[in-house]
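> Whatever this is, show me its structure:
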Amino acid sequence: MRRIFVLAVLCLLSVCVSPAIASLPYYNKDIGYTIWLPKGWTVASSRDLERAGEQCRPLPIQGLTSHWVAGYMTPELGEGCRLLVEVKPGRKMRPADISNFNNYIVRSLRQSPLDSADDADSVVLKNATYYKEKKVLRIETTIGRGKHALLGLTYIVYTRKGMLTFVGYLAPGEKHMQKVLDTAVLSLYLDDPIRY
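Predicted coordinates for the structure are as follows:
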């Protein structure tokens, strides 16, 4: 009987511990958050962030410039950043302000012209979800057209000191990576000074 109990406990431990082993925590002390990413991911260098600044926007709205302060890279992507982070300093927003800003973002994306002079710049809203308990707006967009279209995932994390924006870009065949990014950003741990 004891053997069965010990075996059951060992099986339970292996199930509970394996997700923790499969991902690694990355602590960003400058901003104040911890994010868990899969093994093999690395922190982007300042050169990688500069290159991303020329190519990627923080919010899927035309005309906004970016200032990436952190990024994470995957081995299969080579030199490109898989997940980028931008800080928008400000104040703690009231729930009504958050709701108004979320509505503004979604409305702007719905009204963006579907026919752009440059197909690479066209942005089409696919989905937007607000996770009230986490204070996170998740926006899913299609960027570009045809076989060169990318899936853009933008996460706006509301904090006591403004917002953090996490942006990931996926190729059409990378459906599994969507779940990886969702898990990473939605399990984000903010330090006390910035936690909402």
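> C-alpha only now, for contacts and for neighbours.
Will do.
> for this structure, longest helix please?
The longest helix of the chain (DSSP state H) is helix 2-22.
> Just after that helix, pick out the following helix or strand.
strand 23-28 (DSSP states H and E).
> Now that next one: buried residues?
Judged by neighbour count using 16 or more other CA atoms under 10 Å, the buried positions of strand 23-28 are 23-25.
> Equivalent analysis for stretch 103-110, please.
Going by neighbour count (16+ other CA under 10 Å), the buried part of stretch 103-110 is 105-106, 109.
> Quick one: the strands in the protein, in order.
Ranges of strands in the chain, per DSSP state E, are 23-28, 33-38, 42-43, 68-73, 83-89, 123-131, 136-143, 150-159, 162-170, 189-190.
> for those, which one sits closest to residue 17?
Nearest to residue 17, of all those, is strand 23-28, at 10.6 Å by CA to CA.
> how close does the nearest residue to residue 88 once chain neighbours are set aside get to residue 48?
Nearest non-adjacent residue to residue 88, counting by CA to CA, 6 or more residues apart in numbering: residue 163, 5.0 Å away. Residue 163 sits 22 Å away from residue 48, going by CA to CA, to the nearest Å.
> Comparing those two, which shows the higher neighbour count?
Shown here are residue 163 and residue 48; by other CA atoms under 10 Å, residue 163 has more neighbours (23 against 18).
> check contacts around the more buried one.
87-90, 156-157 (CA atoms under 8 Å, 6 or more residues apart in numbering).
> structure for this one too, so we can compare:
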Amino acid sequence: MEKSNSETSKLDRKTVEKNRRVHMKDLCFKLASLVPHHFFKPSKDMLSQQDQLELAACYIKQMRERVEKLKRVKEQAITTIQTSRSGMTSMMIGLRLPVIELRDFGSSIEVVLVSGLNKNFMFYEVITVLSDEGAEVVSASYSTVGDKVFHTIHAQVRISRVGVETSRVWERLQELIS
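All right, here's what the predicted structure looks like:
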């Protein structure tokens, strides 16, 4: 009877270990799928799991550095706005609003729009343009700093085979803000 318990225990450990490996493989696949495809030089299929993890870690590091840089830029912009309010010169004088920036990350798009408080800007119109051109908005946010409103929209391609023609999106957004 002890032998059957030992065999059962051994089978249970094998099953648990197999399930653990399958779960880890699934998690690694999910992590690799979150990294934009243009970040991987060769095809993801050709990379070992270790290489995929290293590239994902590198990508996360780059994004962390980018976030830190953007935080510094934001703090500088806030300081500039506060300085301009106190009567000193401002680097933002002469900046024509609204300003739009479009970044294409392959399967995703980021739209950054800076507008003034007095601009009757319809946020939903930008979302409509993205949707019409084949992108699905996954997040949208805005923040107000001084007399400027910073809108950020993240969208993903709805159908990866078709994609989104960013030049067309750019043209339509330019028409929208002019």
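> Could I get the TM-score for this pair?
TM-score of the superposed chains, computed with TM-score structural alignment, normalised by the length of the second structure, equals 0.28; 79 aligned residues with a CA RMSD of 5.0 Å.
> Tell me which residues touch the residue nearest the centre of the second structure, please.
Geometric centre of the second structure, nearest residue: residue 154, 6.1 Å, by CA atoms, centre = their mean. Neighbour list for residue 154 of the second structure: 108-111, 137-140 [criterion: CA under 8 Å, 6+ apart].
> buried subset of those?
108-111, 137.
> and the contacts of residue 163 of the first structure, which are buried?
For those, buried by 16+ other CA under 10 Å: 87, 156-157.
> Between the residues you listed, which sits nearest residue 9 of the first structure?
Nearest to residue 9 of the first structure out of those is residue 157 (CA to CA; 37.5 Å).
> pretty sure that closest one is touching residue 189, no?
No. Proximity of residue 157 of the first structure to residue 189 does not meet the contact threshold set by CA atoms under 8 Å, at 10.9 Å.
> quick revisit: got the contacts of residue 163 of the first structure as JSON lines, with distance to residue 150 of the first structure columns?
Formatted as JSON lines, the contacts of residue 163 of the first structure follow (distance: CA to CA, whole Å):
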{"residue": "87", "distance to residue 150 of the first structure": "23"}
{"residue": "88", "distance to residue 150 of the first structure": "25"}
{"residue": "89", "distance to residue 150 of the first structure": "28"}
{"residue": "90", "distance to residue 150 of the first structure": "30"}
{"residue": "156", "distance to residue 150 of the first structure": "19"}
{"residue": "157", "distance to residue 150 of the first structure": "22"}
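> Taking those together, which two end up most distant?
Most distant of these, by CA to CA, are 90 and 156, 13.4 Å apart.
> Let me see the contact set for residue 37 of the first structure.
By CA under 8 Å, 6+ apart, the residues touching residue 37 of the first structure are 23-26, 180, 184.
> And these, which two are furthest apart?
Greatest spacing in the contacts of residue 37 of the first structure, by CA to CA: 26 and 180 (14.7 Å).
> Where do the strands of the second structure begin and end?
Under DSSP E, the second structure gives strands at 99-104, 108-116, 135-145, 148-157.
> Now render these as a markdown table, adding distance to residue 17 of the second structure.
Converted to a markdown table, the strands of the second structure look like this (distance: least, CA to CA, whole Å):
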| stretch | distance to residue 17 of the second structure |
| --- | --- |
| strand 99-104 | 41 |
| strand 108-116 | 36 |
| strand 135-145 | 36 |
| strand 148-157 | 36 |
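> closest one to residue 57 of the second structure among these?
Evaluated over the strands of the second structure, closeness to residue 57 of the second structure peaks at strand 108-116, with 19.5 Å, by CA to CA.
> what residues does that closest one touch?
Defining contact as CA under 8 Å, 6+ apart, one finds that strand 108-116 of the second structure is touched by 97-104, 121, 147-157.
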